[in-house]
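> any chance you can model this:
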Amino acid sequence: MVSIICTLRDHTDELSGCAFSPSLLATCSADKTLRVYNTADFSELPFSPLSGHGYGVHCCCFSSCGSFLLSCSTDGSVIVWSSGTGEVVAVLQHPSRSPLRVCALALDSSLVLAGACDGTVALWDFPSKTLRRYSLTSVSEASVVACCFSPCGQFVVTGCTNGDLKLWDVDISLLHAEKDAHDLGVTCCSAAPQLEVGSLEKTVLKISYLSHLSTCIMTLLHTLTSHSAPVLSCAFSSDGDLVVSGSVDKSVAIYDAFHSVIHTLHVSAALPSPCRYVTAVALSPTKPWIATGSMDRTVNVWRIGDGDSRTGIYLAVNCLGRKLPGHSRLLVADWSEQDVQTWLREEGLEELVGNFKANNIDGPELSYLNKETAAELGIDIMTYEGKGLSAYATCLNNARV
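Purely as a prediction, here's the structure:
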């Protein structure tokens, strides 16, 4: 289901970030540099590495068109690079020169946001490269280590080491909502069209839904707990269907954002050489690929599914069954008995509804379905080969490997 494409070993210190554009992969490191690769063959571009920061680089991101690459550093600056030439287009300096831990660019490339260790954020107008707003009073008493723009461009989310997750207007002047999201601190956040906020701490990833019909409300949607050690990075796919996270436990978890874990990739077991903490993850907007960065100084690029760019990610997403009308925002483990029965009907398995109902099969029970447990119900999985039940059991078994 997930296979290695290549391993990049060019950085001389631990990886801190990676990002895809439609045709490029960028990585950044504590070695003060960024490296840029052509995704056609993952060869490093002639102008790479990019050197300009005085200290380690913590974060990098592309503009939506792919023409610009942004990076931020302990040196308190955001550098805007030309993706085509590697030249420095602009240097955006944080007013207090506080170390910057994270930067983000609005989807329409109108604004740049950066979070600092002193608890402040700075907002620049991207076309003119001028400072638009600087929070003279801290948005948090702790370091701002996570930030993102909502896809609609109307809101900004910030996450801090004290566990706060805050929703602001786009000018960072009005606080719409605040959550004490994580006891042990937020490490990253990401946004998607349907699921506005994903954030992480310790071993837990939480997905929230943002509603702003009349008032802005952040509602906890899922809590995902597949990791056994602190989670360091997360990312949504461009369509919002997948969530990927990397952890100190040396694994990468791939989730269907609406259902459950599709696959847990144990990087250390999948590679011939030892692996350390997974510190960065990114998904390609055009290919079924994931990039993961590690403290072992390497970047691994993985393929999801059969490698077909048209179906790869969607094959993986749909592997655990179709989304149920009215239940598409529930994890399988959260399904009621009625949800399971509705799913059976959706898959053309009406004859099994009575059996499942008699045995009180709900979402948690369905999550552990395999050939053996099905046999206990008097069901021969192979009888349903090619139908939803067989595919579901097969995918679950693969995900547990």
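
> switch to C-alpha atoms for all contacts and neighbour counts from now on
Will do.

> okay, which residue is most central for the protein?
For the chain, the residue sitting closest to the mean C-alpha position, by CA atoms, centre = their mean, is residue 235 at 1.2 Å.

> go ahead and confirm that one touches residue 283.
Yes: counting by CA atoms under 8 Å, residue 283 is a contact partner of residue 235 at 7.1 Å.

> find residues that contact each of these two.
The contact sets of residue 235 and residue 283 overlap at residue 244 (CA atoms under 8 Å, 6 or more residues apart in numbering).

> contact partners of the host helix or strand of the residue nearest to the centre of the chain?
Assigned by DSSP states H and E, residue 235 belongs to strand 231-236. The set of residues external to strand 231-236 that reach it, using CA under 8 Å, 6+ apart, is 187-192, 198-205, 242-248, 278-283.

> summarise which helices and strands the longest helix belonging to the chain is packed against.
Scanning the chain for the helix with the most residues, using DSSP state H, yields helix 388-400. Under the contact criterion of 3 or more CA pairs under 8 Å, 6 or more residues apart in numbering; DSSP states H and E, helix 388-400 touches strand 261-266.

> after the strand it packs on, next one along is what?
Heading C-terminal from strand 261-266 (DSSP H and E), you reach helix 267-270.

> please identify the buried residues of that following helix?
267-268 (16 or more other CA atoms under 10 Å).

> just how off-centre is that helix within its chain?
From the chain centre to the centre of helix 267-270 is a distance of 20 Å (CA atoms, centre = their mean, to the nearest Å).

> so which elements touch it?
strand 251-256.

> any residues touching the strand it packs on, and which ones?
Outside strand 251-256, the residues that touch it by CA under 8 Å, 6+ apart are 226-227, 241-246, 261-268, 278, 317.

> hey, where'd the helices end up in the stretch 201-350 of the chain?
267-270, 312-318, 337-346 (DSSP state H, counting those that start in this stretch).

> how about the ones you listed, which one is nearest residue 302?
Closest to residue 302 of the helices of the stretch 201-350 of the chain, according to CA to CA: helix 267-270, at 10.3 Å.

> for that closest one, give me every contacting residue.
With contacts defined as CA under 8 Å, 6+ apart, helix 267-270 is touched by 250-252, 274-276.

> what's around the spatially closest residue to residue 253 that is not a sequence neighbour, how many residues?
Counting by CA to CA, 6 or more residues apart in numbering, residue 253 lies nearest to residue 264, which is 4.4 Å off, once chain neighbours are set aside. By other CA atoms under 10 Å, the residues close to residue 264 number 20.

> to compare with the earlier structure, here is another sequence to fold:
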Amino acid sequence: MLQPVAVVSAHKGDVNCCCFSPNGKLIATASGDHTVRLFESSNGREVDQSPLRGHQFYVNVCVFSPDGRILASGSTDGKVKLWSTETCKEIGTLDVHISGVRSAAFSADGYHLAAGSSAGVLKVYKVSSRRMYRSLFAKETSIVALSYSPNGFLLASGSGSGEIRLWDPYAGLSLTSTEADDLCVSTCVFSPHHTSNVEQQEDGTYKLTHRFVLASGGQDHTVKLWNVVNIEGETSILHWQTLSGHSGPVYSVCFSPDRLYLASGSGDKTVTLWDMGYRTAVCTMGDHTRYVTTVAFSPNGKGLATGSNDKTLRIWKVVDPSSVAAASEEEPALIVGECRMAKLLSERGIKPKCPLGGWSVDDVGEWLRKIGLREFEQTFRDNAIDGTELLGLDAQMLADDLGITALGHRNKILRAIRELYSSATTNNGVPEEFLCPISMEVMQDPVIASDGYSYERSSILAWLGEGKQTSPMTNLPLASSSLTSNRQLKMLIERHLSVSNQQQKEQTSDET
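The predicted model follows:
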């Protein structure tokens, strides 16, 4: 899955952070040698104006603005510096922290920059004026990780005390927090995609709901996935799953732009690529000789950069050996990386009722118009893309065969395809995480097993009652047979079913 492209040994100190420019042409690195450097992503060659000098101590973090014009860096010297990516010259220094800057993140619109310090102070700046917009205080602990939600409404922070905290960066409010690790949350990052929906209430008002996925890593050697739900300002964070496999602390995680993969770097000197559909490890690379401190996907998802305490930056090509899963004559192909639910249904000999395989070219054209991509309708017609062909498309085919060059358009099409398939294969649109992986039915009494997954209590008890001592999801040995009630998940399921039942009643009423 990962093919080496280049090994860069320009730094004389640890590579603490790396990131791709929005156009994917450059990779920036922050190092313990007090410098920030820029490299060409295609071959690892350092650009002529590099390195960028100005910090007096370790540079812990670097991040590009969404438009790619500014590179921000944070250092143990307590300064956040802004650099022009065109001239590689310093264009400003933000308000100095009283302690080292450990983390930084731009908002999705690029108007704000958040920076976290070793003293637990979180500052949000207006980039245009270089002035502080908000100053927040978490705890007397380091803020070592920051990530804005893709819509910019939320800001997640990870701390040295093992806590993940969610903030409203505009109101300057702490919304909620959860203990994610016994020692330290070294990294946290929002998935690049989220879902939003508007529901009309009985009193005629409307309720807006945003749902996000957040990944974190820490000293417990695992990657944790969280469901973040924001309903009219009320925010909750719910543990979803735990990905186990590393034998050392997880220092960095990063989603691919299409959210099909998650990369993690660890103190065990390895980089692991996880399939987010099946939530299993795809491959693990151990080419670094010391801790892997940072991982970053390229904007098109075809490249991966990793940095380490071995003072090297490694650039990889992400290769999918089979971009489309094999399909029988009776059943259309599934997209690789699709939901684990589809795989489990297939393993149990259950064929989902998926009408998309019967779609005509005209049906596909109508679907494109509905999702706001009318401009590609003729291209799909010219290539005779019907329902079966639609389900077989992947990012490379969209770019190379259909000539859809814009990353945003390709991602929108793939997301819409996944939503079509998911709604056709799961229980009438019930979110996958609400279904028991054993019975495939909506959970009524969800419990968390020692593998970190949630199951219907009766189903997992029956599984254990058969003498099975392995996880139904990972096939690895279960640490114990103890079960913990997942009250938060039960509440979300009940809320979802209540809304669905109300919508069905309203629809029935309208029809009569």
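
> from residue 203 of the first structure, how far off is the residue nearest to the centre of the first structure?
Distance from residue 235 of the first structure to residue 203 of the first structure, counting by CA to CA, to the nearest Å: 16 Å.

> what's the answer for residue 247 of the first structure, then?
8 Å.

> give me the distance between the counterpart of residue 60 of the first structure in the second structure and residue 103 of the second structure.
By TM-score structural alignment, residue 60 of the first structure lines up with residue 62 in the second structure. Residue 62 of the second structure sits 8 Å away from residue 103 of the second structure when distances are taken as CA to CA.

> what is in contact with the two at once?
Counting by CA under 8 Å, 6+ apart, the common neighbours of residue 62 of the second structure and residue 103 are residue 74.

> what's around the match of residue 60 of the first structure, how many residues?
Per other CA under 10 Å, the neighbour tally for residue 62 of the second structure reads 27.

> quick one: contacts for it?
With CA under 8 Å, 6+ apart, residue 62 of the second structure has these contacts: 17-19, 28-30, 36, 71-74, 104.

> repeat that with 6 Å
Applying CA atoms under 6 Å, 6 or more residues apart in numbering, we find residue 62 of the second structure in contact with 30, 72-73.

> which of those residues line up with contacts in the first structure?
Compared against the first structure with both residues aligned by TM-score structural alignment, their matches' CA atoms under 6 Å, these retain 72-73.

> aligned to residue 346 of the first structure, what sits in the second structure?
With TM-score structural alignment as the criterion, residue 346 of the first structure has no equivalent in the second structure.

> the strands in the stretch 351-500 of the second structure, which residues?
446-448, 454-456, 484-485 (DSSP state E, counting those that start in this stretch).

> what's the match for residue 367 of the second structure in the first structure?
Mapped onto the first structure by TM-score structural alignment, residue 367 of the second structure lines up with nothing.

> look up how far residue 182 of the second structure lies from residue 367 of the second structure.
48 Å.

> now do residue 25 of the second structure
Taken as CA to CA, the span from residue 25 of the second structure to residue 182 of the second structure is 39 Å.

> repeat that for residue 14 of the second structure.
Applying CA to CA to residue 14 of the second structure and residue 182 of the second structure gives a distance of 26 Å.

> the two: who's more crowded?
Counted by other CA under 10 Å, residue 14 of the second structure and residue 182 do not tie: residue 14 has more neighbours, with 25 against 13.

> what's the mean gap between the strand or helix carrying residue 17 of the second structure and the aligned bit of the first structure?
For residue 17 of the second structure, the element it lies in under DSSP H and E is strand 15-20. The superposed strand 15-20 of the second structure is, by mean CA distance after the TM-score superposition for the first structure, a mean 0.4 Å from where its aligned residues fall in the first structure.

> which residues does that strand contact?
Counting by CA under 6 Å, 6+ apart, 26-31, 60-61, 293-294, 296, 298, 307-309, 311 sit against strand 15-20 of the second structure.

> and whichever helix or strand comes after that strand, how far from the first structure on average?
Remark: after strand 15-20 of the second structure, the chain's next helix or strand is strand 26-31, criterion DSSP H and E. Mean deviation of strand 26-31 of the second structure from its aligned counterpart in the first structure after superposition (mean CA distance after the TM-score superposition for the first structure): 0.9 Å.

> so where in the first structure does strand 26-31 of the second structure end up aligned?
By TM-score structural alignment, strand 26-31 of the second structure lines up with residues 24-29 in the first structure.

> could you do stretch 252-272 of the second structure as well?
Against the first structure, stretch 252-272 of the second structure falls on residues 233-253 (TM-score structural alignment).

> now do the buried residues in that stretch.
Neighbour-count burial for stretch 233-253 of the first structure [16+ other CA under 10 Å]: 233-237, 240-253.

> is residue 7 of the second structure within a helix or a strand, and which one?
Under the criterion of DSSP H and E, residue 7 of the second structure resides in strand 2-8.

> which parts of that strand are buried?
2, 5-8.

> swap in stretch 185-203 of the second structure?
Residues 185-193 are the ones in stretch 185-203 of the second structure that count as buried (16+ other CA under 10 Å).

> of the residues you listed, which belong to helices?
Per DSSP H, these never map to helices.

> just the ones of these in strands?
If you go by DSSP state E, those have 185-190 in strands.

> make JSON lines from those and add distance to residue 429 of the second structure to it.
Below are those laid out as JSON lines (distance: CA to CA, whole Å):
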{"residue": "185", "distance to residue 429 of the second structure": "33"}
{"residue": "186", "distance to residue 429 of the second structure": "35"}
{"residue": "187", "distance to residue 429 of the second structure": "32"}
{"residue": "188", "distance to residue 429 of the second structure": "29"}
{"residue": "189", "distance to residue 429 of the second structure": "27"}
{"residue": "190", "distance to residue 429 of the second structure": "23"}
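
> quick one: which of these is nearest to residue 495 of the second structure?
Distances from residue 495 of the second structure to those, taken by CA to CA, are shortest for residue 190, at 23.8 Å.

> so who does the closest one touch?
Counting by CA under 6 Å, 6+ apart, residue 190 of the second structure touches 149, 213-214.

> next one: residue 238 of the first structure from residue 346 of the first structure, what distance?
According to CA to CA, residue 238 of the first structure stands 27 Å off from residue 346 of the first structure.

> ok, residue 307 of the first structure next?
Noted for residue 307 of the first structure: a distance of 28 Å to residue 346 of the first structure, by CA to CA.

> check residue 199 of the first structure too.
Going from residue 199 of the first structure to residue 346 of the first structure by CA to CA gives 32 Å.
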